[in-house]
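Asks: Just need the structure, nothing else, for what follows:
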Amino acid sequence: MLDIQSKIKELVETNDVVLFMKGTPEFPQCGFSSTVVQILNHLGVKCLGINILEDQDMRQGIKDYTNWPTLPQLYIKGEFIGGCDIVKEMFQAGELQTMLAEKQIV
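Replies: Okay, the predicted model is just below:
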């Protein structure tokens, strides 16, 4: 069985957009996760949502993987983008849309 770091690495490298979040994209369970999902939905971006509330190893593992203490965490084409505040700022500045276009996601 894969250790949690290998599992995370595989998830972010084999999916275009991955969101480690509280809840699911269909039912976010915190305001920050909900905000990121709303931004992605607005841009027409489908993401793989990983509900860290269901898996304590994943919850701690993703924090260790990025050395980033908070959730949600957004990955695009294997690259860690950031949490809610960073995603929101990038969206408002148009940077997120540019990145998604450059990576041929939208």
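Asks: only C-alpha atoms for contact and neighbour calcs from this point on.
Replies: Will do.
Asks: what helix or strand is residue 7 on?
Replies: helix 4-14 (DSSP states H and E).
Asks: all strands for this structure, in order.
Replies: Along the chain, the segments classed as strands by DSSP state E run 17-21, 48-51, 73-76, 79-82.
Asks: Would you do the same for the sequence below? I want to compare the two.
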Amino acid sequence: MSDDAQARIDELVKANHVLLFMKGTPLFPQCGFSSRAISILDHLGADYETVDVLQDQGIRQGIKEYSDWPTIPQLYVNGEFVGGSDIMMEMYEAGELHTLFAGKGAAQAG
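Replies: Coordinates of the predicted model:
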């Protein structure tokens, strides 16, 4: 991976409280996993930003190396890698994702 892509990813992760690297956009997700991740974030009322990896091949490949995680989407909260859509779903169902967001000031209390 290029140092440039690594630096851009690092900057994005650190600049946003909640950041989802996904395929597509929140309105038009390009895969089922990205769609599910957006649904979870929306249901939690999270304030989040997204990066469409399909728009930048460097980021698409680089994010997998950055997190050492092979799939997209990838969720970051306050600079920390949380996981992909399966982990998000497990955490959501267990109530852990809401607690994580509430603890980080990233979601509205509900």
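Asks: quick revisit: average offset between the helix holding residue 7 of structure 1 and structure 2?
Replies: By mean C-alpha distance after the TM-score superposition for structure 1, the fitted helix 4-14 of structure 1 averages 0.7 Å away from its aligned residues in structure 2.
Asks: Could you tell me the angle between that helix and strand 17-21?
Replies: Compare the direction of helix 4-14 of structure 1 with that of strand 17-21 by axes from the mean of the first three to the mean of the last three C-alpha atoms, to 10 degrees and you get 140 degrees.
Asks: which secondary structure elements does helix 4-14 of structure 1 contact?
Replies: Packing partners of helix 4-14 of structure 1 (3 or more C-alpha pairs under 8 Å, 6 or more residues apart in numbering; DSSP states H and E): helix 56-66.
Asks: Show me what the helix it packs on is in contact with.
Replies: Residues from elsewhere that reach helix 56-66 of structure 1 (C-alpha atoms under 8 Å, 6 or more residues apart in numbering): 4, 5, 8, 20, 52, 53, 69, 70, 80.
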